[in-house]
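1. Compute the structure for the input listed below.
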Amino acid sequence: MVNRSFKNNTLVVALSAVLGPLAVLFYGMLASPPALADETCNSPYISNLIKGQEEFAYVWTLGVQGMGDGSDKLVTVDVNPASKKYGKVLTSLSVGSRGEAHHIGFTDDRRFVWAGGLDDNKIYVFDIYTDPAKPKLVKTISDFAAKSGFVGPHTFYAMPGRMLVGGLSNNKDHGGVTGMALYNNKGDFVSKYDMPTAKGGDGYGYDIGINPGKNALLTSSFTGWNNYMMDMGKLLKDPAAMKNFGGSLVMWNLKSMQPEKVMSVPGAPLEVRWSLKDGEDWAITATALTSKLWLVKKDAKGGWQAKDVANIGDPAKIPLPVDISITADGKGLWVNTFMDGTTHYFDLSNPEAPKETYSKHTGSQVNMVSQSWDGKRVYISSSLLANWDKKGADDEQFLKLFSWDGKELKEQWKIDFYKLKLGRAHHIKFGSSSLRSAY
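-> As a prediction, the model looks like this:
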């Protein structure tokens, strides 16, 4: 339903010159045919998709002062079982500074990965097409805060010939009020969109998820720079700071890029995942502070509604749900809870009533979870934020691969990022050398 191909961007570029960015977005919404994909959390506009076994895992990694070169870096791992270097680091590409590395995302043609720093507001563009096993840093974008007024570039969501960048904060008071900035694929700023602060909107932002068939863009909410750069122990003991978390989802009109409805979702809803099954029109998210799954779906009158549908672990213990990954058929959901280091699996056969059917302790702290399209492989990384990661022996930093047979997660290998002096492993994306043959 959602995955579509843009193998030729000539028309997109022409439309951009004549009609502007919004027309380009709507063209992409209507014109792109369905295609298979390799991951379940990418933008629906990404073309040149992996079919089958991924070969590389790109891990956006936070630098640690005094460890190696201390810089943030893109680490490339060999994940091809047929390779002699399977489960080993191939390259480590430093950006020369430490700016709270966090999320990454592909451009629509999948030739480049954009990566951001939540503290220094820099955006790094890596070429993963020329040599997928050895990415190259080709551009650094430094005008995110200056051009948009936002800070903390978090989500990188591919549009036709464009990149939509969701911010976490602003450069006036470093609070949670923020928005989205639109760039073209060359890295030029195009426009910005403020998160709504009227009609129930809190102005906060976090993730972006698009359902092109429903002309729907859904955003979630988190917290500002003042909080996410604070030590977690201090934050949890600060009642005033704990009030400064988002509690809303916003449904936007994709064609006009205007907010249409604000939905109250208390507790900082994070990752947004639309069902990928044909004919379905619902999305799901997890709230970090209240440990719940929320379903977003149209009601009988055709209006979008959000409702609490399940608990994740014991909410009273604040397990802190972080990343989630929906299965390709929309019938299952992986959820990582950071505080107790647990990976949960929910049966979504009835999205109105998800049921947890499996859980496993996968590390002292776990954050990102990425599964292969066939659902047989699950990758897990450890770092949340530099000042939120645990202390002492519990501060494990790793990338792990698990196999999944529908009954049990079985660890295949683990890469210790501290032992290799790489830093804190965060966001994961897949790559393959076979993609180059598509051009």
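2. use CA for all of it now, contacts and neighbours both
-> Will do.
3. same for the helix or strand that contains N336, what does it pack against?
-> N336 is located in strand 332-337, with elements delineated by DSSP states H and E. If contacts are counted by 3 or more C-alpha pairs under 8 Å, 6 or more residues apart in numbering; DSSP states H and E, strand 332-337 sits against strand 321-326, strand 342-347, strand 369-371.
4. how about a cut-off of 6 Å?
-> Where contact means 3 or more C-alpha pairs under 6 Å, 6 or more residues apart in numbering; DSSP states H and E, strand 332-337 is packed against strand 321-326, strand 342-347.
5. Reformat these into TSV and put distance to N211 next to each item.
-> Formatted as TSV, the helices and strands packed on strand 332-337 follow (distance: least, C-alpha to C-alpha, whole Å):
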stretch	distance to N211
strand 321-326	14
strand 342-347	22
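6. winner for burial among the ones you listed?
-> strand 321-326 (a mean of 27; mean count of other C-alpha atoms under 10 Å).
7. Contacts for that strand, please.
-> Contact with strand 321-326 is made by 288, 291, 332-337, 367-368, as judged by C-alpha atoms under 6 Å, 6 or more residues apart in numbering.
8. Which two among those residues are spaced furthest apart?
-> A288 and G332 (19.3 Å; C-alpha to C-alpha).
9. One more, please, to line up against the first structure:
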Amino acid sequence: MTLRPDPTFHATPKLAMEAPAETLAFTLMLSPDGSQPDGLAVVDVDPKSKTYGQIVHSLFMPNTGDEFHHFGWNACSSALSPLTGHAFLERRYLIIPGIRSSRIYIIDVKEPLKAKIHKIIEPEEVFAKTGYSRPHTIHCGPEGIYVSTLGGGGKDGTDGPPGMFIMDCETFEILGRYEMDRGVQDKQYDFWWNLPRNYMVSSEWGLPPQYENGIVPEDLLSNKYGHSIHFWDLRARKNVQTIDFGENHQMALEIRPAHDPAKQYGFCGVVVDTTNLEGSIWTWWRKDDGTFDAKKTVTIPPHPAAADDLPELLKGFEAVPPLVTDIDLSLDDKYLYVACWGTGEMHQYDVSDPMNPTLAGKVELGGIVADTKHPTGRDFAYGPQMVEISRDGKRVYWTNSLYSSWDDQFYPEDEGGQMVMAHVGEDGGLTLDPDFYVDFPKGYRAHQIRLEGGDCSTDSFCYPSV
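-> Below is the predicted model:
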């Protein structure tokens, strides 16, 4: 507990953009075969430092088989909400779930170079208190820590639908399920909200048998993965509307609302259209009558390719789908970054007009067929995947692993974990930093990134920018 709000909390996105730049990044390391414990890497991202672009501290867990995936803070700028009693929390702890083990680690990073385990929540406690499994996305809300899950109960996670639960943001005790009325929601993935407007949006991936051992081609071609987004009355914990993108729009994943809470729109990325292999971005918005609507505003076509150059999964299509696996929105709500994991591209769209995004920049790196090298001449395994943007919007970081079993299917000959960074031009455009290339220890892959002091997929703001 501090005597004043944490200086990394900001009332508005504009104030967050004006805050000091990040000097450290926290990146998850996973052992794809579970032979080694997963870990947290602390990366130096200060260009003035002698260790710029290097891992300056690593923390490994006492267990194996966790598969670290997504993680988040115990507290963020949402603590400044007038409805909370938590304005004096510190942004001090990282909440890291194991997506395979259902174990949750609470990591104290008050001294980042001495990061240590504060608490471990065993899977049995998660099961007993929530009935859910496979914890996935972490968001710090005004009254606690929200956790989405990808599995229900039972050994294979299909006993009941997955959902969300809430943890106490000081004791880290699991309080219980979020949902009072889930409506038709029967799959889960990402979620985010507009706090002053009192609504939340959630999305869908698939159930554990559909992803844990790799993508299930029959389920994909039968359109059995998630293809809807759900709107919730945040405080009533009730699903008030569901929008189905159409069953061919398979895997509606990341939810990115506008950061300025005065704006009532946001974006969702769809991995693949099974009719043509396109990836897509959808803009959703709130109408004057309080209901929601959504429209496809970006399509990204596949790249033709010879069958001999493709993994077994794609040979019959003779094309590489873009595979939109992550998106992120800058704090000024101007640029949306779209990771095309299959084709090996990071796209930058100007979304100043959210209904008419325009391509402003692109970086090619990795890719199933392209296999584009980094400016250093070094390999970049797989393709651009988890993306994170600096608060000032001038730097874009990304890693390369999607999910261990999916990596192996789409990139059967690749191996390794890398993290890179691109600079954003004054009027848009992306340029890879030739001096920033992080190669993670042998046997590890890299997934989500969190930036010191908060970033563009972490913080929720309670007040409009001026």
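10. so what number do they get for TM-score?
-> Remark: TM-score between the superposed chains equals 0.81 [TM-score structural alignment, normalised by the length of structure 1]; 387 aligned residues with a C-alpha RMSD of 2.7 Å.
11. Of A288 and G332 of structure 1, which one has the most company?
-> Per other C-alpha atoms under 10 Å, whichever of A288 of structure 1 and G332 has more neighbours is A288, with 26 against 22.
12. Could you tell me how far that one is located from L270 of structure 1?
-> Distance of A288 of structure 1 to L270 of structure 1, computed by C-alpha to C-alpha, to the nearest Å: 7 Å.
13. Can you get me a residue count around E280 of structure 1?
-> E280 of structure 1 has 12 nearby residues by other C-alpha under 10 Å.
14. Kindly state which residue of structure 2 is aligned to it.
-> For E280 of structure 1, the aligned position in structure 2 is K263, judged by TM-score structural alignment.
15. Which of the helices or strands spans T285 of structure 1?
-> Going by DSSP H and E, T285 of structure 1 is in strand 283-287.
16. Who are the packing partners of the helix or strand just after that strand?
-> Where DSSP H and E defines the elements, the next helix or strand beyond strand 283-287 of structure 1 is strand 292-298. Judged by 3+ C-alpha pairs under 6 Å, 6+ apart, strand 292-298 of structure 1 is in contact with strand 283-287, strand 304-311.
17. Which among the ones you listed is found nearest to L164 of structure 1?
-> Of all these, strand 283-287 comes closest under C-alpha to C-alpha, at 19.3 Å.
18. And the contacts of the closest one?
-> Contacts for strand 283-287 of structure 1 (C-alpha under 6 Å, 6+ apart): 267-275, 292-296.
19. quick one: which two of the residues you listed are the most distant?
-> Longest span within the contacts of strand 283-287 of structure 1, C-alpha to C-alpha: G267 and S275, 22.2 Å.
20. who has more neighbours, the two?
-> Between G267 of structure 1 and S275, S275 has the larger neighbour count (other C-alpha under 10 Å), namely 25 against 20.
21. Quick one: residues contacting the closest residue to that one other than its chain neighbours.
-> Taking C-alpha to C-alpha, 6 or more residues apart in numbering as the measure, S275 of structure 1 lies nearest to G330, with 5.0 Å between them; neighbours along the chain are not counted. Taking C-alpha under 6 Å, 6+ apart, we find G330 of structure 1 in contact with 275-277.
22. Translate G330 of structure 1 into the numbering of structure 2.
-> In structure 2, G330 of structure 1 lands on D333 (TM-score structural alignment).
23. where exactly do the helices run in the stretch 51-200 of structure 1?
-> Applying DSSP state H, counting those that start in this stretch to the stretch 51-200 of structure 1 gives helices spanning 144-148.
24. Give the equivalent position in structure 1 for A422 of structure 2.
-> By TM-score structural alignment, A422 of structure 2 lines up with F402.
25. ok, for its match, nearest residue in space, not its chain neighbours?
-> Of all residues not flanking F402 of structure 1 in the chain, E411 sits nearest, at 4.3 Å (C-alpha to C-alpha, 6+ apart).
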